[in-house]
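give me the fold of what follows.
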Amino acid sequence: MSQPVLQVVVGSTRPGRKGLAVACWVQQLAEAHGGFDVELVDLAEVGLPVFDEPDHPRLQRYTHQHTRDWSAVVSRADAFVFVTPEYNHSFPAALKNALDYLHVEWADKAAALVSYGGVSAGLRAATALKPVLTSLRMVPVVEAATIPFFQQFLTEDGEFVPNDQLAAGGKAMLDELLRLTTALRTLRAAA
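As a prediction, this is how the structure comes out:
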């Protein structure tokens, strides 16, 4: 059996965002982990408009090419790491929009969260995101990488360089993500 595909999803699309640097670190960490084939998915590049399909996503009757393209991207993944900042005690609208576009494609896949912010480390965003993921039948892992005062880990060049505790937390998150992904892959194959 081939390695599962892990998509690291950059949840922020705003100009000047730092989430891409955090996501690149997660991508490198996941590649070094060795348990996944890793893809970086940048919602700014995906460029979805505000949800514009006439039918409910569970029917998969997509009328727009951007939805069909997004469906193909998400369908090839076995697991996800959502990298999200905290905006006004929640996660970005672009991430919610991207999740709302699809339904079946998300089901029975494991999801991990990497949140970042100031003193809160983006935990309110992660807390708000979990019920959305479970309503789409994803399985959020308990282990997470939460990054307080994330700017301290950014170099002058904008690269994200974590400390040992963040790296260890990220590895534990990926270990659990792989364990659940393996089990859920079997479940999806049986369905």
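
CA only for contacts and neighbour counts going forward, please
Noted.

can you give me the buried ones in the longest helix seen in the chain?
Secondary structure of the chain per DSSP state H: the longest helix is helix 164-190. By neighbour count with 16 or more other CA atoms under 10 Å, helix 164-190 contains the buried residues 166-167, 170-178, 180-182, 184-185.

which residue is nearest the middle of the protein?
The centroid of the chain falls nearest to residue 82 when counting by CA atoms, centre = their mean (1.9 Å).

that one: what secondary structure?
Three-state call for residue 82 (DSSP: H, G, I helix; E, B strand; the rest coil): strand.

quick one, strands of this structure?
Using DSSP state E, the strands of the chain run over 5-10, 37-42, 79-85, 110-116, 139-140, 145-147.

here is the second sequence; please produce its structure so I can put it next to the first one:
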Amino acid sequence: MAASVDAADAYVFVTPGYNFRPPPSLLNALKYVYKEVELQALVIVSYGGVSGGVHSALVEEITLTTLKMMPMVETVSEQNIARCIHANNNLVPTGHHLHGAESLLNESYK
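Next up is the predicted model:
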């Protein structure tokens, strides 16, 4: 896993709202690859209920900066994600989601 992580130029972390903090599986994975991810750029996309996983994303950002990763200011938060899941379990984004994703991608391209 470390070799594939080391090969990337940047990272996108898609994080659920999980008891107001990042999921344990992500934190555990970071323990094994923190040397490979130091000083790398990343984006956080969070999802969940009313808050859209924002609390988890904030705690995750603190954790990642402690590991010397560089989270971008721009994020995408998907509130009430279940409402956007339609037939065949397809995600149908709203205008809010598309605008946030476009801003994030434009900034990460710089």
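
what angle do the longest helix of structure 1 and strand 110-116 make?
Going by axes from the mean of the first three to the mean of the last three CA atoms, to 10 degrees, helix 164-190 of structure 1 is angled at 150 degrees with respect to strand 110-116.

what do we get in structure 2 for the residue nearest to the centre of structure 1?
Using TM-score structural alignment as the criterion, residue 82 of structure 1 maps onto residue 13 of structure 2.

do the same with residue 168 of structure 1
So, by TM-score structural alignment, residue 168 of structure 1 is matched to residue 99.

residue 103 of structure 2 is in contact with residue 96, isn't it?
No - here residue 103 of structure 2 does not reach residue 96: they are 10.8 Å apart, not a contact under CA atoms under 8 Å.

excluding its backbone neighbours, what's nearest the residue in structure 1 that residue 79 of structure 2 lines up against?
Residue 79 of structure 2 maps onto residue 148 in structure 1, with residues paired by TM-score structural alignment. The shortest distance from residue 148 of structure 1 to any non-neighbouring residue, by CA to CA, 6 or more residues apart in numbering, is to residue 121 (3.8 Å).

now check structure 2 for the residue matching the one you found.
Looking across to structure 2 (by TM-score structural alignment), residue 121 of structure 1 lines up with residue 52.

residues near that match, how many?
21 (other CA atoms under 10 Å).

need the contact list for it.
Listed by CA atoms under 8 Å, 6 or more residues apart in numbering, the contact set of residue 52 of structure 2 reads 17, 46, 77, 78, 79, 80, 81.

can you check residue 94 of structure 2 too?
residue 84.

centroid-wise, who is the farthest residue in structure 2?
For structure 2, the residue at maximal distance from the C-alpha centroid (CA atoms, centre = their mean) is residue 87, at 24.9 Å.
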